[in-house]
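**Student:** this one's sequence-less:
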């Protein structure tokens, strides 16, 4: 009868010899460093999430800009569903006028125009140097109607903004669904405005329509939560940085 012991396994008192205990392996020297790096990265990610700018007051324009004053023309879409965000946009403009004296030149100007099927002035052209005392003096006496057209707004901007000879930047807050995005007419009005830069701010998740893109193929684009004044004001800061050639940094 053969023994069923495995080869070379000794027996002690009829029992197999206990297998020797294995010594625990050493922790690699680099493991603590890796763990520390992972924890540091996680901590930095959490800090980034909790310290993201929430409104324009949380950021500043950084870097050099040309000494030439800039005339800023803000066009606000007040048609259709956008009309319900009137208070949000008004608050965003208020935040902008409080922020502008510390980030724009005193001789820069801001003009605010609302548009739908027609266009009306919400804030007359105001030098940034006067905003600290005047603030956002928005007028809601007139309504721009119910349709959606961008050309009346550009026409009105050429009529009501002073012919200073300074470059202008146009910032449009809209979903870009307009009925009159004619490329030739739009290009002519932009040339008359002397506006080498234009930024369209669209609601988060809303794309630019083909007709709008054809009319303004060179524009800069930013996105914002249409229901958030802080998000909208941050997008305006991004548009201004595009116009001045600066960058947006956190305070």
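**Tutor:** Sure thing, it's come through. Bear in mind the structure is a predicted one, so any value in this text is a computation, not a measurement. Numbers count the residues shown, from 1 in each chain.
**Student:** drop to CA atoms for contacts and neighbour counts, all remaining ones
**Tutor:** Will do.
**Student:** for the longest strand along the chain, packing partners?
**Tutor:** The longest strand of the chain (DSSP state E) is strand 119-127. Packing partners of strand 119-127 (3 or more Cα pairs under 8 Å, 6 or more residues apart in numbering; DSSP states H and E): strand 109-115, helix 151-160.
**Student:** How much space separates residue 62 from residue 239?
**Tutor:** Residue 62 sits at a distance of 13 Å from residue 239 (criterion: Cα to Cα, to the nearest Å).
**Student:** Neighbour count for the two, which is higher?
**Tutor:** Shown here are residue 62 and residue 239; by other Cα atoms under 10 Å, residue 239 has more neighbours (26 against 14).
**Student:** how about the more buried one, what does it touch?
**Tutor:** 171, 199, 220, 222 (Cα atoms under 8 Å, 6 or more residues apart in numbering).
**Student:** In strands, which of those appear?
**Tutor:** Of the positions in those, 171, 199, 220, 222 sit in strands, assigned by DSSP E.
**Student:** quick revisit: among the helices and strands packed on strand 119-127, pick out the one with the most neighbours on average.
**Tutor:** strand 109-115 (a mean of 24; mean count of other Cα atoms under 10 Å).
**Student:** In addition, the following structure is provided for comparison:
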């Protein structure tokens, strides 16, 4: 399948590393003009360099802004007032006990993981609809369907993304704009690599081997029995953003290695 996004402009939030950077590279490789985003100017510039190194000749711009607040979202829209593809990748996570989280913690998680996508979709999708073409993707998680007891806050936010993406797809019915959610499972991102590094060294394992052991221990329902790569997640996202995915909308598309034990 040859995906051609020439002439399309794509914004990927939180795309200076990990899954977000892999998505940015994948979209650039398909011909899209890519806007990378991060909170700091130096990391944004580094991501631009990473994309160009992987895709020589790519057209890449960047906006440094914190999408976890309305001000940061407004700054992105002011800098880049029109996009054809919006990938809402920004998110924060980490194990925290339910009783340790304050109201402020819950509000911050909701702002970053949910409201960032709401604000940017509200800003961009009306023009997409007027143009008769657009793609919106929310990067959710298998935790949206399988809430972890040590990350209830994270699972709740990812479930909320599914509700927003499904409802927005209905709202944009018949416009040529598709809205979908992609649900990664355990993924060998920079964060997981760092978390596993010390234990891997002690056990004499590679990071990939340590990640596989982690998946078997903490996600025993995994059919894949290893962590996905960031590129494997990005492949699904690039497809959903493509013209070939024109009949896929309102969907929750799992790249979880079969962790969620359901055939639906």
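**Tutor:** Noted; the coordinates are in hand. Predicted model, so just to flag it, every value in this text is computed and none were measured.
**Student:** TM-score of the superposed pair?
**Tutor:** The TM-score (TM-score structural alignment, normalised by the length of structure 1) is 0.44; 162 aligned residues with a Cα RMSD of 4.9 Å.
**Student:** which one of the helices and strands packed on strand 119-127 of structure 1 lies closest to residue 73 of structure 1?
**Tutor:** Nearest to residue 73 of structure 1, of all these, is strand 109-115, at 4.8 Å by Cα to Cα.
**Student:** what's the closest one packed up against?
**Tutor:** Using 3+ Cα pairs under 8 Å, 6+ apart as the contact test, the elements touching strand 109-115 of structure 1 are strand 71-77, strand 119-127, helix 151-160.
**Student:** Now with 7 Å, please.
**Tutor:** strand 71-77, strand 119-127 (3 or more Cα pairs under 7 Å, 6 or more residues apart in numbering; DSSP states H and E).
**Student:** ok, back up a step: now rank the contacts of residue 239 of structure 1 by neighbours and give me the top one.
**Tutor:** residue 171 (26 neighbours).
**Student:** Would you mind measuring from that residue to residue 47 of structure 1?
**Tutor:** From residue 171 of structure 1 to residue 47 of structure 1 the distance is 32 Å (Cα to Cα).
**Student:** And residue 232 of structure 1, by the same measure?
**Tutor:** Taking Cα to Cα, one finds residue 232 of structure 1 at 23 Å from residue 47 of structure 1.
**Student:** Could you do residue 190 of structure 1 as well?
**Tutor:** Counting by Cα to Cα, the separation of residue 190 of structure 1 from residue 47 of structure 1 is 42 Å.
**Student:** now do residue 183 of structure 1
**Tutor:** Separation of residue 183 of structure 1 from residue 47 of structure 1 (Cα to Cα) stands at 45 Å.
**Student:** neighbour-wise, which of these two wins?
**Tutor:** Between residue 183 of structure 1 and residue 47, counted using other Cα under 10 Å, residue 183 has the larger neighbour count: 15 against 11.
**Student:** what about residue 27 of structure 2, which helix or strand?
**Tutor:** Here residue 27 of structure 2 sits within helix 18-29, counting by DSSP states H and E.
**Student:** Quick one: list the elements packing against that helix.
**Tutor:** Partner elements for helix 18-29 of structure 2 (3+ Cα pairs under 7 Å, 6+ apart): strand 33-38, helix 230-240.
**Student:** which residues touch the closest residue to residue 135 of structure 2 other than its chain neighbours?
**Tutor:** Sequence neighbours aside, residue 85 is the residue nearest to residue 135 of structure 2 in space, at 4.7 Å (criterion: Cα to Cα, 6 or more residues apart in numbering). By Cα atoms under 7 Å, 6 or more residues apart in numbering, the contact set of residue 85 of structure 2 is 9-11, 134-136, 241.
**Student:** ok, of the residues you listed, which one's closest to residue 103 of structure 2?
**Tutor:** For the contacts of residue 85 of structure 2, the nearest to residue 103 of structure 2 is residue 136 (29.5 Å; Cα to Cα).
**Student:** so that closest one makes contact with residue 179?
**Tutor:** Yes: between residue 136 of structure 2 and residue 179 there is a contact at 4.7 Å, judged by Cα atoms under 7 Å.
**Student:** what packs against the longest strand seen in structure 2?
**Tutor:** Determined from DSSP E, the single longest strand within structure 2 is strand 177-184. Judged by 3+ Cα pairs under 7 Å, 6+ apart, the packing partners of strand 177-184 of structure 2 are strand 134-139, helix 152-171, strand 252-255.
**Student:** Now do the longest one against strand 134-139: the angle between them, please.
**Tutor:** Read it as helix 152-171 of structure 2. For helix 152-171 of structure 2 against strand 134-139, the angle between stretch directions is 160 degrees (axes from the mean of the first three to the mean of the last three Cα atoms, to 10 degrees).
**Student:** okay if I get the helices and strands packed on strand 119-127 of structure 1 as CSV plus distance to residue 75 of structure 1?
**Tutor:** Conversion of those to CSV gives the following (distance: least, Cα to Cα, whole Å):
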stretch, distance to residue 75 of structure 1
strand 109-115, 5
helix 151-160, 7
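**Student:** about what we covered before: quick one: the helices and strands packed on strand 177-184 of structure 2 as a markdown table, columns for mean neighbour count and distance to residue 184 of structure 2 too.
**Tutor:** A markdown table is the format used below for these (neighbours: other Cα atoms under 10 Å; distance: least, Cα to Cα, whole Å):
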| stretch | mean neighbour count | distance to residue 184 of structure 2 |
| --- | --- | --- |
| strand 134-139 | 27 | 8 |
| helix 152-171 | 21 | 11 |
| strand 252-255 | 21 | 5 |
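**Student:** closest one to residue 190 of structure 2 among those?
**Tutor:** The closest of those to residue 190 of structure 2 is strand 134-139. By Cα to Cα, the value is 16.5 Å.
**Student:** For that closest one, name the packing helices and strands.
**Tutor:** Strand 134-139 of structure 2 packs on strand 85-88, strand 177-184, going by 3+ Cα pairs under 7 Å, 6+ apart.
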